[in-house]
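**Student:** Coordinates only, no sequence provided:
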């Protein structure tokens, strides 16, 4: 395409080894071309733009200095990996990012040997890198071999406890490995906590006011024996009030901070580390998220996640919708209740914007808490708030809640504390793929004694469930809702408190009953229209609750119909399994009831549009129609009835 950038040097790169042919001056120009290509590609696909732009020079330097895939570069979260993918033989597919049958938006082991470890959630890279380093020293054998292990982790991800657990272990083992702290002061939300303050002070003091000049002064020391260079860098840092002592106490040799956008600094530092390091090294680099693209640099989130956009104007091409987003419905409903109840407070883990709690923070800043990338702490913190008489709403994505499951069990459920879990991104989420699909929360929450589990069928139901959670003080309660816009139903002025464990009838019919849990209800309605043309009129009900079940409703549906079908946006072991347990205990199967449960299949579904993902899952309207016909023994068009 004529509007794509001219990239004569990048055109010569088929694999990272090709970077060895370039001079340092040419690597500077290559970085500029790589940045332009990244912007161009993401403008066509959407995705995580700012993070990748922030590590362009670092990506070039790492692949120029190290010998990948033998040397393992492990990107934490890995949403910053687009430039890495371009340099590692995937440039011809880079404009399929996050699309069906295209490249993943994250590193993925099955996609390339240059992706030694998959990611998508944060703070795992140091643990994985240590695993490679230990395996190397134990003689581990994989086809491409094992050389150096390099973890690239952001300052936001470094705030998670898992990162420190890994560093403590690595420092104890004294294995040669490299951790690059990519400090851009801009995780998805502004980093919080003592660590971020510590990192800020590292370069806010007078000796580092002119960061570039000071860093170059440190680099000039490095061609000397590494130990001497490290010693002098350490002494210079100790002239400040803090220095690198935190990391050194964990057993790492600390070097930095240096300018992560200056290849004249990065290349000699990395070359020296590669030549002389013997134990664990932490290199502290300072970068700017969205670097080199003004529209990303000036955005509040530095272009963290973008839709397709115009490269010249930066304007994103989003499809307008008349229906409100589920996340905003939750946030506004919670604000309405918080205005009347000062016990209501909110907790999130580094996702105030994504969960809608940025709106809460604007109005009630003293009652909202962003705990950073620390879901375990966030859950137990919420439990403490609840034990002290507050009404905490712990708002997390479904997949992020997985990280706090032990705390949900031990600190919340066993103590029957009334923590309200607002579970965003339930079900299949589209371009982020399997790593962000909210598939398992119903199964892992509904098996806990005393836990109430709800799923909203539409945005109006979500408003009712927020009201229900506010009023529920007898133990923990959770409600789940998907990403994106609602269905466009009429919204109530105020949410109603639902009776715990009671569903609702949607339509009366005959022969087959469909019991829906969650937003597949709209697909059920579409399927019923098609079935009506065949003279089949299913009964439809909205369960609302997976725990406790509406026993009376379920047993009534089973008694009045020859078949019962449940449908949900969750994995095996969830709502449908609980219904089956009830039917078995009550002996309903002995009466000849035909029971079917439509759930997410026992596979991880790759990225695509949500509709395409649900087609793979077999949970769209046509699949529901087919299931009804099959269970009733009705032949479909083009088939003979057996």
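**Tutor:** Looks like it arrived, so ask away. Quick caveat, the model's predicted, so the values are computed rather than measured.
**Student:** hey, let's count contacts and neighbours off CA atoms from now on
**Tutor:** Fine.
**Student:** Which parts of the stretch 151-300 of the chain are helices?
**Tutor:** Ranges of helices within the stretch 151-300 of the chain are 161-173, 194-204, 211-219, 226-238, 245-249, 263-276, 294-297, based on DSSP state H, counting those that start in this stretch.
**Student:** between these, which gets nearest to residue 362?
**Tutor:** Evaluated over the helices of the stretch 151-300 of the chain, closeness to residue 362 peaks at helix 194-204, with 22.0 Å, by CA to CA.
**Student:** what would the helices of the stretch 151-300 of the chain look like in JSON lines with mean neighbour count?
**Tutor:** JSON lines is the format used below for the helices of the stretch 151-300 of the chain (neighbours: other CA atoms under 10 Å):
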{"stretch": "helix 161-173", "mean neighbour count": "18"}
{"stretch": "helix 194-204", "mean neighbour count": "16"}
{"stretch": "helix 211-219", "mean neighbour count": "17"}
{"stretch": "helix 226-238", "mean neighbour count": "17"}
{"stretch": "helix 245-249", "mean neighbour count": "15"}
{"stretch": "helix 263-276", "mean neighbour count": "18"}
{"stretch": "helix 294-297", "mean neighbour count": "18"}
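**Student:** Okay, one more to line up with it:
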């Protein structure tokens, strides 16, 4: 086992109170050691690396100046918070990040009093922080509330909605814009740092307040010109007019890696009596680790890696990932049809569309972390005859539900929804689980819903979606690699609303929706070893349901079991509604839906999560035997035999 890094100063810091007891001249060394610890820890666990490395100095400065946990710090998004976790009593567990029963990869209220708000999705911090600040006023508990928003989170409209609201109030709110991508007004060294300190200083603010008092005595027609003059003079040197217009007192931009710049500004802000205030901090994603600095996108989220070389450990696979199959198939369709375009919300590489962009740079649109806009933008494209594919993770599509209904479905516009990361996502945990899209889209009239059983089926579904112009259509597929099936050269257009029977049997029918099909086939083999000959069917479609297939299975079998990688309200619920509504549960068939349980499951491996949900081969066999009347002892004996 490799030796842990040498961190003598960090070893003395167990809580932020220990940090605040250090002489400030030692904080540079502390930051260097903290960065080394983050790199070493993530190399062991995998996780989000670049964003955390970019906020090391900022994290140290915030805990040095603010009285945490009484003062609140909200990290947006939470994957910036690995250095924060190390400094707030969780260093001994930092190498359990994203592992079963280990630390979450995001901030989490239940994990620490230093995490006042959970943030797996982005752009929520200013809204939550404003609520906390207002609550502290109501409760008479003075405290500072700091929202650190960055890593693209300011591209989402919710952040500006919150700022617009906060700018109209006097709540004590500090927003730190962690600008780690493109500086709104690039810092220019010592002069910029000096100006930031100047405009945040008591002397400047005192002069400004005195000037305001003088202006108030002038005739009213001169008030607004005087305000504009002061604002222009300050923004000329410092930038930030947009934030000033939203009602924030703007400070910056400043170098987020220079503690000599950060600490005086934060000290000054601490003395300000009223908010809201925005501090513009410019950082470099991956700072201090050359591989991450050179390839910010590649090192945003990493698997385990070699600290010296930066090489990430990849488990070899004989099958392509579902994401890559989607991208390659979409490229095929785009070559044949110039109307095919792609839309993504800040996830070009995560959705595989970076490959599409290489060939069709004028036919891909990355709209930023703005899922609502992405969906309505795609609706506009579709309304003019284009064939847009809106590729968004299941967990993020939740954020655009109103747009799916109002802007797409009601108008019957043929937007194609490519829903990546369907089902459990493993180490990213409950905030990123794709458990709900089957249910929330299933309630929307007029949308076609498909789920790929394997990578070949995914290719067919991309082709089917391309050709479908009658309204919105979606297809879902999980994180990870396919099953290793033979791949067709081109996708085939599937008949809408029709499933397929893979094995014809009797007594037990196993009806799969999605990639649980591999486990269903394995479960069928185990049941065959016990003397049963189950029927295996792949639903392919949830909407419209293949009612003929379901009715046939229910009428010719004693047991009908559905499996899916979704929660309550999904495929099994739709099948149950159809069976009950048509009196098909009144006969001999016993129906059992297997789905993701109605709970939030903590992070673990995908395999462990599906096993705990009863959606692996053992769980499917156990459900079949129990439904057939086996008691616990008989079931245990049968499972041992199989």
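**Tutor:** That came through, no problem. Quick caveat, the model's predicted, so the values are computed rather than measured.
**Student:** Need the TM-score between these chains.
**Tutor:** The TM-score (TM-score structural alignment, normalised by the length of structure 1) is 0.93; 617 aligned residues with a CA RMSD of 1.8 Å.
**Student:** rewinding a little: tell me which of the helices of the stretch 151-300 of structure 1 lies nearest to residue 421 of structure 1.
**Tutor:** Closest of the helices of the stretch 151-300 of structure 1 to residue 421 of structure 1 is helix 161-173, at 21.7 Å (criterion: CA to CA).
**Student:** residue range for the closest one in structure 2?
**Tutor:** Against structure 2, the aligned range for helix 161-173 of structure 1 is residues 157-169 (TM-score structural alignment).
**Student:** again, but for stretch 568-586 of structure 1
**Tutor:** The aligned range for stretch 568-586 of structure 1 is 564-582, by TM-score structural alignment.
**Student:** For residue 228 of structure 2, grab the count of nearby residues.
**Tutor:** 11 (other CA atoms under 10 Å).
**Student:** Wait, a strand at residue 501 of structure 2?
**Tutor:** Yes - assessed by DSSP: H, G, I helix; E, B strand; the rest coil, residue 501 of structure 2 belongs to a strand.
**Student:** Which residue in structure 1 aligns with it?
**Tutor:** Match for residue 501 of structure 2 (TM-score structural alignment): residue 505.
**Student:** you'd agree that match is up against residue 544?
**Tutor:** No - with contacts counted by CA atoms under 8 Å, residue 505 of structure 1 stays clear of residue 544, the gap being 10.5 Å.
**Student:** Looking at the two, which one has more neighbours?
**Tutor:** residue 544 (27 against 12).
**Student:** give the contact list for the more buried one.
**Tutor:** Residues near residue 544 of structure 1 by CA atoms under 8 Å, 6 or more residues apart in numbering: 454, 455, 456, 457, 501, 502, 503, 504, 517, 518.
**Student:** Determine which residue in structure 2 is aligned with it, please.
**Tutor:** Counting by TM-score structural alignment, residue 544 of structure 1 lines up with residue 540 in structure 2.
**Student:** Also residue 621 of structure 1?
**Tutor:** Under the alignment by TM-score structural alignment, residue 621 of structure 1 pairs with residue 617 in structure 2.
**Student:** doesn't residue 527 make contact with its match?
**Tutor:** No - between residue 617 of structure 2 and residue 527 there is no contact under CA under 8 Å: 10.1 Å.
**Student:** one step back: burial of the match of residue 621 of structure 1, as a residue count?
**Tutor:** If we define neighbours as other CA under 10 Å, then residue 617 of structure 2 has 22 of them.
**Student:** which ones are touching it?
**Tutor:** Counted by CA under 8 Å, 6+ apart, residue 617 of structure 2 has contacts 519, 520, 522, 523.
**Student:** Which one of these sits in the busiest neighbourhood?
**Tutor:** residue 520 (26 neighbours).
**Student:** Pull up the gap between that residue and residue 593 of structure 2, please.
**Tutor:** 13 Å (CA to CA, to the nearest Å).
**Student:** try residue 145 of structure 2
**Tutor:** 46 Å.
**Student:** cool, and residue 88 of structure 2?
**Tutor:** With distances taken as CA to CA, residue 88 of structure 2 is found 44 Å from residue 593 of structure 2.
**Student:** Looking at the two, which one has more neighbours?
**Tutor:** residue 88 (23 against 19).
**Student:** Could you find the closest non-adjacent residue to the more buried one?
**Tutor:** Leaving aside its sequence neighbours, residue 88 of structure 2 sits nearest to residue 15 (CA to CA, 6 or more residues apart in numbering; 4.8 Å).
**Student:** Same question for residue 443 of structure 1.
**Tutor:** Using CA to CA, 6+ apart and skipping residues adjacent in sequence, the residue nearest residue 443 of structure 1 is residue 574, 4.0 Å away.
**Student:** pretty sure the one you found is in contact with residue 448, am I right?
**Tutor:** No - with contact defined as CA under 8 Å, residue 574 of structure 1 does not count as touching residue 448 (11.8 Å).
**Student:** Those two: which is more packed in?
**Tutor:** Between residue 574 of structure 1 and residue 448, counted using other CA under 10 Å, the more crowded position is residue 574 (24 against 16).
**Student:** which non-adjacent residue is nearest the aligned partner of residue 484 of structure 2 in structure 1?
**Tutor:** Superposed on structure 1 with TM-score structural alignment, residue 484 of structure 2 falls opposite residue 488. Using CA to CA, 6+ apart and skipping residues adjacent in sequence, the residue nearest residue 488 of structure 1 is residue 323, 4.6 Å away.
**Student:** cool, residue 614 of structure 1 as well?
**Tutor:** Spatial nearest neighbour of residue 614 of structure 1, excluding adjacent residues (CA to CA, 6+ apart): residue 620 at 5.9 Å.
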